[in-house]
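[1] The sequence isn't on hand, but the structure is:
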């Protein structure tokens, strides 16, 4: 998708993780200025900022509480000096610290735009040892989470077991059996008290 697409659609964003020529790891999140404004206003209320600097500070505060990356199931990455670059396409850029040498699992969660209807983020890795041939999508269906592991040389999505869905169907099944038993018991009692 082109940058102009992200600049004009508040429900679209991109996450790019790359390495600079001098060896620093960098995170960049792109979306429309409107998307950042909608989220800041939703969380803090309209009128929460009066200057661009106050707006940037609120965006960074939101970023710090809604975005995370964990590698190898134990290495939580930190983001150094996050900066907000304002424009039609607005960006958060931060240096990534804590990158391990070998990577076999990636967990990324981005709820930065979770309150925007039908929002989706495209995750792109531009690093060796990361899945560079596939772009992943984060949305409401996967709870804005990417969970992948390296297995037999291939990156695979870890399917999450949804206990809520399992519990819902278990309760429906239990209710069905209870109602069936109750109906059976009532019919049996009626036949016993009113023999024909």
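    Received it, and whenever you're ready, just let me know what you need. Keep in mind that what you see is a predicted model, and the values were worked out from it rather than measured. Numbers count the residues shown, from 1 in each chain.
[2] Please count neighbours and contacts with C-alpha atoms only from this point.
    Fine.
[3] all helices for this protein, in order.
    For the chain, the helices defined by DSSP state H cover 3-8, 33-44, 52-66, 163-193.
[4] Tell me which of these sits most buried.
    helix 33-44 (a mean of 18; mean count of other C-alpha atoms under 10 Å).
[5] Centre of the chain to that helix, how far?
    Remark: helix 33-44 is offset 17 Å from the chain centroid, using C-alpha atoms, centre = their mean, to the nearest Å.
[6] Go ahead and flag the most central residue of this structure.
    Nearest residue to the geometric centre of the chain (C-alpha atoms, centre = their mean): residue 144, 1.8 Å.
[7] my read: that residue touches residue 113, true?
    No - taking C-alpha atoms under 8 Å as the definition, residue 144 is not a contact partner of residue 113, at 9.3 Å.
[8] what's the burial count for the nearest residue to the residue nearest to the centre of the chain once chain neighbours are set aside?
    Excluding the flanking residues, the one nearest residue 144 by C-alpha to C-alpha, 6 or more residues apart in numbering is residue 138, at 4.5 Å. When neighbours are defined as other C-alpha atoms under 10 Å, residue 138 has 22 of them.
[9] follow-up on the earlier one: any figure for the gap between the residue nearest to the centre of the chain and residue 109?
    Look at residue 144 and residue 109: by C-alpha to C-alpha, to the nearest Å, they are 6 Å apart.
[10] what about versus this one:
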């Protein structure tokens, strides 16, 4: 019960903090939180203006007539733009969307998929890609882990890779890992080709070597 209260207070603090950004459509927040039962939810918060602008950019100015129709388009917008993966697995399914409209609006999903023994998180969120200089603060709330904030923006393609280490998350540079993997692959391929070349050369020499005459 104590932990639930702590997480509730922390989420309330984060909500009030993001409220300071409600006047800036290019700023948003993405909160990934583990619940007491081990399941995960994700919430995206931004100004209503940001959601309206993005819905219009994707679906047209006259795409909705009622608030309910607008909510449906917000859900569709986020489903098209948000991806969460644990341990390099498949994208977790976004279930049970809840949209709250206001000066600062939010949408919350329950995540369905394999979430046990999670040590690597990949989050990509291009929900507001049509808004100039948009950026989103990512906060991960996991039991027993330090609370850190990371930024998703144009520089990292609105995508973050977080590794769990020593009860905290650290941002990884995927380009560095990919580059290292490429170097390793090139080295392995070079060794393989060299071995094949040596084998063919030795085999060729053995075939053309003069035979010893019988005395």
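    Cool, the structure landed. This is a predicted model, so every value here is computed, not measured.
[11] To which residue of structure 2 is the residue nearest to residue 144 of structure 1 aligned?
    In structure 2, residue 138 of structure 1 lines up with residue 152, judged by TM-score structural alignment.
[12] cool, residue 39 of structure 1 as well?
    For residue 39 of structure 1, the aligned position in structure 2 is occupied by residue 54, per TM-score structural alignment.
[13] now do residue 104 of structure 1
    The pairwise alignment with structure 2 assigns residue 104 of structure 1 to residue 119, based on TM-score structural alignment.
[14] One more: residue 81 of structure 1?
    By TM-score structural alignment, residue 81 of structure 1 lines up with residue 96.
[15] Which residues are in contact with that match?
    Listed by C-alpha atoms under 8 Å, 6 or more residues apart in numbering, the contact partners of residue 96 of structure 2 are 108, 109, 110.
[16] Translate residue 149 of structure 1 into the numbering of structure 2.
    Looks like residue 149 of structure 1 aligns to residue 163 there (TM-score structural alignment).
[17] Test my guess that that match contacts residue 172.
    Yes - if you go by C-alpha under 8 Å, residue 163 of structure 2 and residue 172 touch, sitting 6.8 Å apart.
[18] Show me which of those two is the more surrounded one.
    Between residue 163 of structure 2 and residue 172, counted using other C-alpha under 10 Å, the more crowded position is residue 163 (17 against 14).
[19] ok, and the closest non-adjacent residue to that one?
    residue 120 (4.6 Å).
[20] so that neighbour makes contact with residue 87?
    Yes - applying C-alpha under 8 Å, one finds residue 120 of structure 2 in contact with residue 87, separated by 4.7 Å.
[21] Who has more neighbours out of those two?
    For residue 120 of structure 2 versus residue 87, the count of surrounding residues by other C-alpha under 10 Å is larger for residue 120: 19 against 15.
[22] can you pull the contacts of the more buried one?
    So residue 120 of structure 2 contacts 86, 87, 88, 161, 162, 163, 164 (C-alpha under 8 Å, 6+ apart).
[23] Please tell me how far it sits from residue 177 of structure 2.
    14 Å.
[24] how much space between the residue nearest to residue 162 of structure 2 when sequence neighbours are not counted and residue 133 of structure 2?
    In this structure, residue 162 of structure 2 finds its nearest non-sequential neighbour in residue 171, 4.5 Å apart by C-alpha to C-alpha, 6+ apart. To residue 133 of structure 2, residue 171 of structure 2 is 21 Å away according to C-alpha to C-alpha.
[25] Give me the more crowded residue out of these two.
    More neighbours surround residue 171 than the other of residue 171 of structure 2 and residue 133, with 16 against 12 (other C-alpha under 10 Å).
[26] Now do the same contact list for the more buried one.
    Counting by C-alpha under 8 Å, 6+ apart, residue 171 of structure 2 has contacts 150, 160, 161, 162, 163.
[27] which of the residues you listed still touch in structure 1?
    Retained in structure 1 (both residues aligned by TM-score structural alignment, their matches' C-alpha atoms under 8 Å) from the contacts of residue 171 of structure 2: 160, 161, 162, 163.
[28] The second one contacts residue 175, correct?
    No - counting by C-alpha under 8 Å, residue 161 of structure 2 sits too far from residue 175 to count as a contact (10.6 Å).
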